[in-house]
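Chemist: Can you look at this prediction? I've put the sequence above it.
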Amino acid sequence: MKKVLITGANKGIGFETARQLLQNGYYVYIGSRNVENGRAAVEKLNAEGLMHVEAVKVDVTDSESVRAARQEIGRKTDVLDVLINNAGINGGMPQSSLEASVDQFKRVFDTNLYGVVRVTQAFIDLLKKSPEPRIVNVSSSGSSLTLHSDPNWLYYSHKAALYPSSKAALNMYTIDLAYQLRDTPFKVNAVCPGFVATDFNNHRGTGSVQEGGTRIARYAMIGPDGPTGKFIAEEYSPKTGETPW
């Protein structure tokens, strides 16, 4: 049974991705900053008959917490097949380039970029033991420089300084990570779940959480011929999924 760690998986897209991977026969570690929230998520999944799941406390902004999570999971398994870096914050609104403070930028980057780096580096040894390791970094179409420079893009006027820039940096990290692992079985991609209605965006999204979870789970399960080092936003590139940076 393949094993997957999903950070920030006690609710929203992370929770739905966990559900779908469980339905596909994976063993899921629900990463949650608040372990009680993680256990509550596990109980919900258990009530649906999905039993191969447990909660792990992990705060991606805290190096000690990440190391503790690695030790805990390492006591349970020698191999991790999939890492989904899903934990993220939007930074609140408004996000003006002229008014947002450096401290605000630091808070958002600490979760959305540095948190991914912490978790990936901590678990890379377990991932390397998998015959088909997969890393999915949850990104956003809003990080695309190409789309945000196009006045005809649907969300052209939806500018924000913090969240999109953190995800653009995450995309670059994804490219470099995929390159570093290019001669291995790893598949590493940045995937946008779409503009999905969750409490992350005050339920203003136009898509369903099920759609978002499906998009993330798909790239967690890709085969050896699947892409790597790509930015995928199927909502905007339905034919190939690959989206301009």
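Modeler: Structure received.

Chemist: Could you use CA atoms for every contact and neighbour count after this?
Modeler: OK.

Chemist: Surely Y29 forms part of a helix?
Modeler: No - checked against DSSP: H, G, I helix; E, B strand; the rest coil, Y29 lies outside a helix; its state is strand.

Chemist: gap between it and D125?
Modeler: Distance of Y29 to D125, computed by CA to CA, to the nearest Å: 17 Å.

Chemist: what's the spacing between stretch 78-87 and its chain's center?
Modeler: Centroid separation for stretch 78-87 versus its chain: 10 Å, with CA atoms, centre = their mean, to the nearest Å.

Chemist: Between the two ends of it, how far is it?
Modeler: Span of stretch 78-87 from end to end, CA to CA: 24 Å.

Chemist: which outside residues touch that stretch?
Modeler: For stretch 78-87, the external contacting residues (CA atoms under 8 Å, 6 or more residues apart in numbering) are 2-9, 14, 60, 111-112, 116, 119-120, 123, 126-138, 220.

Chemist: list the buried ones in the lengthiest helix in the chain?
Modeler: Across the chain, the helix with the greatest residue count (assigned by DSSP state H) is helix 163-180. For helix 163-180, a neighbour-count test (16 or more other CA atoms under 10 Å) marks 163-171, 173-175, 177-178 as buried.

Chemist: Show me which of those residues is closest to L145.
Modeler: L145 lies nearest to A168 out of these, by CA to CA, at 7.9 Å.

Chemist: Go ahead and confirm that closest one touches T146.
Modeler: No - using CA atoms under 8 Å, A168 makes no contact with T146, being 11.2 Å away.

Chemist: Quick check: neighbours shared by those two?
Modeler: Residues touching both A168 and T146 by CA under 8 Å, 6+ apart: none at all.

Chemist: Centroid-nearest residue for the chain?
Modeler: N86 (2.6 Å; CA atoms, centre = their mean).

Chemist: also this one, for the comparison:
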Amino acid sequence: MNDGTIALITGANKGLGRAAARRLAGRGMTVLIGSRDRARGAEAAEALGADGGDLRAVALDVTDAATIEAVAGEIGERFGRLDVLVNNAGVSGFPGRTSPGTADLELVRRVFETNVLGVIAVTDAMLPLLSRSPAARVVNVSSGVGSLTFMTDPGHYMSRLPGHVAYPPSKAALNALTVQYARDLRERGILVNACTPGPCATDFTRHLGLALTRSADDGAAIVERLATLGADGPTGGFFDDEGAVPW
């Protein structure tokens, strides 16, 4: 996929989404930068477009059905189809308030509303447009903490992380969701995969207080790879830079 390919990335005005937008635009795609704040999305599109790419901002809140439908309508009118959907928008939910035994249930609901239900809402709204593409690709941005294997393997550092009932379970749910969409959409030629970008130094991870050296651009490489899979590529999988990630 390159020239003429239409891609939509949610939560793309900064961090990993922005890096993915830059990478896909660099391949000649028209990239729609989804952002809750259209002005911030426009700033990102203008900055990234300085390198010559075709990037456009759309106001999109994955928890707001009206904005989702509006964007789907806009894409349909302008382009008639959608070739790549990257479900990147996500929230962490302030880990200190989601510990087992003391979790703020309203906060947990908000995390699932964005990280899981938001993906369903956006994907379902875009499916008619994706179905018009000759080779549609859906990439769900997950996390290594969504791997039950990693979180229960005594030899893996993730098994030693504090317990949280919002973000990790939401990403495990997203992984399961990926499998369900992949099963149903395979016959339409739509490939659906999840990825973990790894621990990148972005605003999303700033609160962790970790000395991270991996950049957002590093993390976006796997998004780019899955967004540009050939017809013989995998579907219903979970991947990082090194290949398949265990569930």
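Modeler: All right, it came through fine. Since we're looking at a predicted model, the values are computed, not measured.

Chemist: Tell me the residue in structure 2 aligned with the residue nearest to the centre of structure 1.
Modeler: Aligned counterpart of N86 of structure 1 in structure 2: N88 (TM-score structural alignment).

Chemist: What subset of the contacts of stretch 78-87 of structure 1 is buried?
Modeler: Buried residues within the contacts of stretch 78-87 of structure 1, defined by neighbour count using 16+ other CA under 10 Å: 2-9, 14, 60, 111-112, 116, 119-120, 123, 126-128, 130, 132-138, 220.

Chemist: taking the residues you listed one by one, which sit in strands?
Modeler: K3, V4, L5, I6, R134, I135, V136, N137, V138 (DSSP state E).

Chemist: Can you name the residues that contact the second one?
Modeler: Just to be clear, that refers to V4 of structure 1. Neighbour list for V4 of structure 1: Y26, Y27, V28, Y29, L80, D81, V82, L83, I84 [criterion: CA under 8 Å, 6+ apart].

Chemist: Top of those by number of neighbours, please.
Modeler: Ranked by the number of neighbours (other CA atoms under 10 Å), the contacts of V4 of structure 1 place I84 first, at 30 neighbours.

Chemist: Helix or strand: which one has that one?
Modeler: Assigned by DSSP states H and E, I84 of structure 1 belongs to strand 82-85.

Chemist: That strand against structure 2, how far on average?
Modeler: Compared with structure 2 after the fit, strand 82-85 of structure 1 shows a mean deviation of 0.3 Å (mean CA distance after the TM-score superposition for structure 1).

Chemist: what's near enough to touch whichever residue in structure 1 pairs up with D218 of structure 2?
Modeler: By TM-score structural alignment, D218 of structure 2 lines up with E211 in structure 1. Counting by CA under 8 Å, 6+ apart, E211 of structure 1 touches P193, G194, V196.

Chemist: V58 of structure 1 versus the nearest residue to S165 of structure 1 once chain neighbours are set aside, what's the distance?
Modeler: Nearest residue to S165 of structure 1, sequence neighbours excluded (CA to CA, 6 or more residues apart in numbering): S143, at 6.3 Å. Counting by CA to CA, the gap from S143 of structure 1 to V58 of structure 1 is 25 Å.

Chemist: which of these two has more neighbours?
Modeler: The residue with more neighbours, out of S143 of structure 1 and V58, is V58; 26 against 22, by other CA under 10 Å.

Chemist: Tell me who's in contact with that one.
Modeler: V58 of structure 1 makes contact with T7, G31, S32, R33, N34, V35, S65, V66, A68, A69, according to CA under 8 Å, 6+ apart.

Chemist: just N175 of structure 2 next, same as before
Modeler: The contact partners of N175 of structure 2, taken as CA under 8 Å, 6+ apart, are S142, G146, A194, F238, W247.

Chemist: ok, which stretches of structure 1 are helices?
Modeler: According to DSSP H, the helices that structure 1 contains are 12-23, 35-47, 63-76, 102-112, 114-128, 145-148, 163-180, 209-220.

Chemist: Switch these over to CSV; also include distance to P94 of structure 1.
Modeler: Listed next are the helices of structure 1 as CSV, based on distance: least, CA to CA, whole Å:
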stretch, distance to P94 of structure 1
helix 12-23, 22
helix 35-47, 28
helix 63-76, 29
helix 102-112, 11
helix 114-128, 22
helix 145-148, 17
helix 163-180, 11
helix 209-220, 25
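
Chemist: S157 of structure 1 is nearest to which of those?
Modeler: Nearest of those to S157 of structure 1, taken as CA to CA: helix 145-148 at 8.3 Å.

Chemist: what about the closest one, how far off from structure 2?
Modeler: Its matched residues in structure 2 lie on average 0.7 Å from helix 145-148 of structure 1 after superposition (mean CA distance after the TM-score superposition for structure 1).

Chemist: how much space is there between the match of N86 of structure 1 and E77 of structure 2?
Modeler: 24 Å.

Chemist: again, but for S133 of structure 2
Modeler: On the measure of CA to CA, S133 of structure 2 and E77 of structure 2 end up 15 Å apart.

Chemist: Same question for L107 of structure 2.
Modeler: As judged by CA to CA, L107 of structure 2 and E77 of structure 2 stand 36 Å apart.

Chemist: One more: E224 of structure 2?
Modeler: 26 Å.

Chemist: Okay then, goodbye and thanks.
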